[in-house]
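Trainee: Mind folding the following:
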Amino acid sequence: MLGSSAPPRQRLGSRPRRVHGFTLIELICVIVILGALSATALPKFSDFQRDARLAVVARTSAEITGAARMAYYKCLLIAGCYVAFSGTKFVAPSGVNGATYFGWPTGQTRPNDFQGIKDWVTVSGFTVHEVNTAVAEFRLIGSTTPTACLVRYTETATLGTGPQIVTVTTGC
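Mentor: The predicted structure is shown next:
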C-alpha cells in the first residue's frame, strides 16, 4: 500500500537492533589515545616549571647585581667609604646601616649593626643564608634542591674589583 505509515515488517526470529553505548574496543582505543597524549604533554609541563625557576634565579641575580652597584655608587659619594671595611654609616634601602668592603656591600652582617647585601636588595621567594663572613646565598624556595638553585654573593677581596655574583641552577 502506497502512502501507508505502517512500520516495516521484521524477519522472523530476529530482534530489533539496540544501541546502548560504546563497545569495549572503542573505550580501549580512546584510553590508549588519551594516555599517549598525556605522556607527551606531561614532560613539557614539567619543563615549563623548571624554566620558570631558572628565570626567577636569573632575575634575582640581576637584582642583586643592580643593588650592589647602587651601593657602590652611593659609597663613592661618601668620604671614607672606599676602604677595606668602611666605618662610615650610610642607610641601605631597607632602612638599616649598610656595610661595605672596598666600597661594595659585604656578604654578611658586620659588628655594630652594619648590614650586608641582604639588606640592599628585596627578593621574594628566596631564603638568605650567610654562609661565612664573605658569602651570602639566596636560595630559591620550592626548588628541587634549594642548595643547588641559588644566587651566591661573594664580597670583593681586593680594591678595584667587584663582588662575585654566581648563579647555581643544577637543582632547579
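Trainee: Only C-alpha atoms from now on, for both contacts and neighbour counts.
Mentor: OK.
Trainee: any idea which residue sits dead centre in this protein?
Mentor: Arg53 (2.7 Å; C-alpha atoms, centre = their mean).
Trainee: I'd like the structure of this one too, to check against the first:
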Amino acid sequence: MKRQGGFTLIELVVVIVILGILAVTAAPKFLNLQDDAKKSALQGLKGAMDGAAGIVYGKAAVEGKDSGDSVQTLDSGITVLYGYPTATSAGIGASVTGLTSDWTSYANTSTSPASFVATFSSSSITDASGVTGTSCYVSYSQATSAAAASTLVVDSGC
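Mentor: Next comes the predicted model:
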C-alpha cells in the first residue's frame, strides 16, 4: 500500500487553535477600538444635547419664554436664554439626563458665548480648562440674540 501524504485531523485542529490564540492576542494591537468607542460616545452625547435643547426650546415656546435677553426658568426648573437651555448645570445639565452625574462637566464662562463642556468621568479634572485640555470633549454653546444654541465635538485627543 502507498502512504497518503497530508495532515491528520489532529494536526489541523492544533494549527487552527494556535492561529486563534494569536488572533485574539494580536488583534487589539491592530484594531484600536477604544478610540472609536470614545468618539462614538461623544457623538452620542452631542446628539443628546442637541435633542434636549430642541425639546427645551419647544417647552419654552409653549410657556412663552422663548425670547428675551434675560435668563428665565421654565416650570420644569430648567433655566433658558432665548428659549434654549443656558450653559450651566441648571440649564443644559438639567436638560440631559445623566450629563452631570455620568460625565465630567463644567460651565465654561471664559468663552463668549458661555459654554458647557463635558468629557468622560475623571476625578483628576477639576474645572472647564481641564476638560478642554483633554481634546476629547463636547462643548455646548449658549444661545445668543443672533444665533441658536450649538454643540461641537472635539475628538482629536481621544
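Trainee: What would you report as the TM-score here?
Mentor: In this superposition the chains share a TM-score of 0.68, using TM-score structural alignment, normalised by the length of the second structure; 126 aligned residues with a C-alpha RMSD of 2.7 Å.
Trainee: Identify the spatial nearest neighbour of the residue nearest to the centre of the first structure, chain neighbours not counted.
Mentor: Cys172 (6.2 Å; C-alpha to C-alpha, 6 or more residues apart in numbering).
Trainee: I'd say the one you found and Ile141 touch.
Mentor: No: using C-alpha atoms under 8 Å, Cys172 of the first structure is not in contact with Ile141; the gap is 10.0 Å.
Trainee: the more surrounded of these two?
Mentor: The residue with more neighbours, out of Cys172 of the first structure and Ile141, is Cys172; 21 against 16, by other C-alpha atoms under 10 Å.
Trainee: matching residues in the second structure for stretch 62-69 of the first structure?
Mentor: Mapped onto the second structure using TM-score structural alignment, stretch 62-69 of the first structure covers residues 47-54.
Trainee: quick one: contacts of the matching stretch?
Mentor: Residues outside stretch 47-54 of the second structure that contact it (C-alpha atoms under 8 Å, 6 or more residues apart in numbering): Tyr84, Pro85, Ile92, Ser95, Val96, Tyr140, Ala149, Ser150, Thr151.
Trainee: So what does the second one match up with in the first structure?
Mentor: In other words, Pro85 of the second structure. That one, Pro85 of the second structure, aligns with Pro105 by TM-score structural alignment.
Trainee: Just give the number of residues close to the closest residue to Ala134 of the first structure other than its chain neighbours.
Mentor: The shortest distance from Ala134 of the first structure to any non-neighbouring residue, by C-alpha to C-alpha, 6+ apart, is to Gly107 (4.5 Å). Counted with other C-alpha under 10 Å, residues neighbouring Gly107 of the first structure total 28.
Trainee: And Gly107 of the first structure, how far from Ile64 of the first structure?
Mentor: 11 Å (C-alpha to C-alpha, to the nearest Å).
Trainee: where do the contact lists of the two overlap?
Mentor: Counting by C-alpha under 8 Å, 6+ apart, the residues touching both Gly107 of the first structure and Ile64 are Ile117.
Trainee: ok, back up a step: give me the neighbour count for the match of Pro85 of the second structure.
Mentor: The burial count assigned to Pro105 of the first structure is 35, neighbours taken as other C-alpha under 10 Å.
Trainee: Neighbours of Tyr106 of the second structure, how many?
Mentor: Quick note: Tyr106 of the second structure (other C-alpha under 10 Å) scores 24 neighbours.
Trainee: Does it touch Ala114 like I think?
Mentor: No: using C-alpha under 8 Å, Tyr106 of the second structure makes no contact with Ala114, being 11.0 Å away.
Trainee: circling back to that earlier point, the residue nearest to the centre of the first structure matches what in the second structure?
Mentor: Under TM-score structural alignment, Arg53 of the first structure pairs with Lys38 in the second structure.
Trainee: element containing Glu63 of the first structure?
Mentor: helix 24-76 (DSSP states H and E).
Trainee: Could you point out the helix or strand that follows that helix?
Mentor: By DSSP H and E, the next helix or strand past helix 24-76 of the first structure is strand 90-91.
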